[in-house]
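Participant: coords please:
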Amino acid sequence: MSDTPELVLDARARNGENPLWSVAEQRLYWIDVEAPAIHRFDPASGTDECWRMPSEVGAIALCRSGTLLAALRTGLMRLDLAAGTSELLAPPPYDPLTHRFNSGKCDSNGRFWIGTMFKPLDGRKPDAATEPTPLYVFEAGQLRETGVSAVIANGLDWSLDDRRFYFADSFARRIDRYAFHAGSGQISDPQCFASFPSTGPQPDGAAMDSEGCYWSAQYDGGRVIRFRPDGSIKREIHLPVSEPTMCAFAGPDLRDIYITTASSGLSPERAAREPHAGGLFRLRAPAPGLPAHLADS
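Facilitator: Below you'll find the model as predicted:
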């Protein structure tokens, strides 16, 4: 594999996130949380389409119906991008003045798991007194709490056998792994999978490959870590920018890893040193990933 990520789109995103490969379209969806906007990138032509959103978008999921779910600060929406229509499926289960959705992914049964984060409109930052907020699941037209919470939810994914669920709290700098019951969607028995120094990079979005390795973007760490199933580090991929946010497997053989990045957290000095911050990067992986699960909605 190539250890050197290639810049494929100099997007200058404020907070690029949630790369999501559409096998049917052979296109990569991704979001800019703060723009706010949903994008669709065509690797064959290099073109990038953009749909502006009415409020910050924290996560997206593709649906079996051909539509798209978008978790906005103001609620969970179903979007038909081709028709230009939208439908509110659920109001925000939190105070939108202080919180928003952040990071989401579908499981093998079409449930949409959506995390939340403390992100006040007045710009305050989380601190030791900040209460964590729930991780939600959307199924059968309803949002329900899972019993798990985080200050900044991230890193959702599942093991190859569908018996383990991974979930990170970026603020706590910790990735946990839970027992997962695919039939009921219940999670239990949290165990620490990986933890990081309190002043170091934050574990952000993640993706699972076909060898059971968990790829974790390290926000403010300038790298992506490939963890073995036992939690040990197999490989580190360094980027020319410091704020990678999430990775996803894509391409005809699912061996292209796309990495979204951010720029909004950089000081003017760091921004000058990172001219491609907010760009979309790609590298070849040693093993393919898995197709993204589709939402039932």
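Participant: CA atoms for contacts and neighbours, from now on please.
Facilitator: OK.
Participant: how deep is the residue lying closest to residue 133 once chain neighbours are set aside tucked in, by neighbour count?
Facilitator: Leaving aside its sequence neighbours, residue 133 sits nearest to residue 149 (C-alpha to C-alpha, 6 or more residues apart in numbering; 5.0 Å). The local packing of residue 149 (other C-alpha atoms under 10 Å) involves 20 other residues.
Participant: Please identify the helix or strand for residue 149.
Facilitator: Secondary structure from DSSP states H and E places residue 149 in strand 142-150.
Participant: just checking, what packs against that strand?
Facilitator: Counting contacts by 3 or more C-alpha pairs under 8 Å, 6 or more residues apart in numbering; DSSP states H and E, strand 142-150 packs against strand 112-118, strand 133-139.
Participant: Here is a second sequence; please produce its structure as well for comparison:
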Amino acid sequence: MRQVDVVQFGDHLCGWGEGLCWDPDTQLLHLVDCLRNVRGETTLDAPDDLRLIPTPTLPTKVLLSDKADRHLIVLDDGIFAMAETADAYGQVADMPQASSGRFNDATVDPAGRIITGNLGLKANTDGSYWSWQGDGGAGNWSTIATKKGNANGPCFSNDGRTLYFADSPTGNILRYDYDPETGTASNETVFANTFELGGGPDGAAIDTDGYLWSALFGGGVIARYAPDGTLDGTIAVPVRNPTDIVFAGPNLDRMIVVSAMEQPTDDREPSPLAGASFEITGAGVTGLPIGKVRL
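Facilitator: Model (predicted):
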């Protein structure tokens, strides 16, 4: 991997930054702060002008939709249409009946389905992955996988036929064969395990070469994996807990990373930049656009 630079992006510190989303239509970068129940939006040229908007419950991800005036946000108890005040969010879909715990990370498949899952704190237990397909009304949920630990970093290959999901408690990034026409996933395999790098896989993004970039929570690095699952390289960031990464900008060539707070350990104090956002420059790669939810 070529020489890169990591610079702080804006001066805001999140309690638990997550859920990055780039909107190419408005040229706005969206993020959430899970700890403080707020979402934020800013431009790439003026990141210090981050606008914070309260959410009614814990937010985890902002999603674009095919309705220009109706973007969505994943909250801990359902999918909601975004609003300017905490009491105005309108529910689009509740959680699946078989779910336990809260929603976590999410993405959109090539057909406009929401791909998401819930937070299970133990490996191979109560976590599940699902897809939601809108039908102009309530829509419906379909199960992708069960007995997982945590739903993180869902993303698709260039052709939309490979789905990746990070099961953070196991350290595994999982790979599925995916049918965009039916929304079904099959042939689960372990694409990579990140524990050898000192952290668990969190948010992720795919570049136009088909390589997967994963933020390693606890590991202080962004790891890049080749399409065959081999490690291509890592980029160190000045915080222990990077949580998500997104390709942004008109050409999708600006890489933004968010992070979360840190707890002191016996041999390490929290970084003063814990919770900050960063931009990775010099990587020389571009990303894939994220789809829009079909409502």
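Participant: Once they're superposed, tell me the TM-score.
Facilitator: The TM-score (TM-score structural alignment, normalised by the length of the second structure) is 0.90; 287 aligned residues with a C-alpha RMSD of 2.4 Å.
Participant: post-alignment, whichever strand or helix holds residue 269 of the first structure versus the second structure, mean distance?
Facilitator: Per DSSP H and E, residue 269 of the first structure falls inside helix 268-273. By mean C-alpha distance after the TM-score superposition for the first structure, the fitted helix 268-273 of the first structure averages 6.8 Å away from its aligned residues in the second structure.
Participant: Give me the contact list for that helix.
Facilitator: Helix 268-273 of the first structure is contacted from outside by 263, 277, using C-alpha atoms under 8 Å, 6 or more residues apart in numbering.
Participant: Flag every buried residue along it.
Facilitator: Within helix 268-273 of the first structure, the residues that count as buried by 16 or more other C-alpha atoms under 10 Å are residue 271.
Participant: Show the subsequent helix or strand relative to that helix.
Facilitator: Next helix or strand after helix 268-273 of the first structure toward the C-terminus (DSSP H and E): strand 280-284.
Participant: contact partners of that next one?
Facilitator: Under the contact criterion C-alpha under 8 Å, 6+ apart, strand 280-284 of the first structure has outside partners 1-11, 16, 255-261.
Participant: Going through these, which ones are buried?
Facilitator: Neighbour counting over the contacts of strand 280-284 of the first structure (16+ other C-alpha under 10 Å) leaves 5-7, 9, 11, 16, 255-261 as the buried ones.
Participant: what's the angle from the strand holding residue 149 of the first structure to strand 112-118?
Facilitator: Orientation check (axes from the mean of the first three to the mean of the last three C-alpha atoms, to 10 degrees): strand 142-150 of the first structure against strand 112-118 gives 50 degrees.
Participant: distance between strand 142-150 of the first structure and the chain's centre?
Facilitator: In terms of C-alpha atoms, centre = their mean, to the nearest Å, the centre of strand 142-150 of the first structure is found 17 Å from the chain centre.
Participant: what's the mean deviation for the next helix or strand after it versus the second structure?
Facilitator: The C-terminal neighbour of strand 142-150 of the first structure among helices and strands, as given by DSSP H and E, is strand 153-158. In the superposition with the second structure, the average deviation recorded for strand 153-158 of the first structure is 0.8 Å (mean C-alpha distance after the TM-score superposition for the first structure).
Participant: Pull up the aligned stretch in the second structure for strand 153-158 of the first structure.
Facilitator: In the comparison with the second structure, strand 153-158 of the first structure aligns to the range 151-156 (TM-score structural alignment).
Participant: Just the residues contacting that stretch, thanks.
Facilitator: Outside of stretch 151-156 of the second structure, the residues within contact range by C-alpha under 8 Å, 6+ apart are 104-109, 115-120, 127-129, 162-168, 201-206, 214, 244.
Participant: Tell me the buried residues in it?
Facilitator: Within stretch 151-156 of the second structure, the residues that qualify as buried are 151-156, counting by 16+ other C-alpha under 10 Å.
Participant: any chance of those residues in JSON lines, with distance to residue 292 of the second structure too?
Facilitator: Putting those into JSON lines (distance: C-alpha to C-alpha, whole Å) gives the following:
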{"residue": "151", "distance to residue 292 of the second structure": "20"}
{"residue": "152", "distance to residue 292 of the second structure": "19"}
{"residue": "153", "distance to residue 292 of the second structure": "17"}
{"residue": "154", "distance to residue 292 of the second structure": "15"}
{"residue": "155", "distance to residue 292 of the second structure": "13"}
{"residue": "156", "distance to residue 292 of the second structure": "13"}
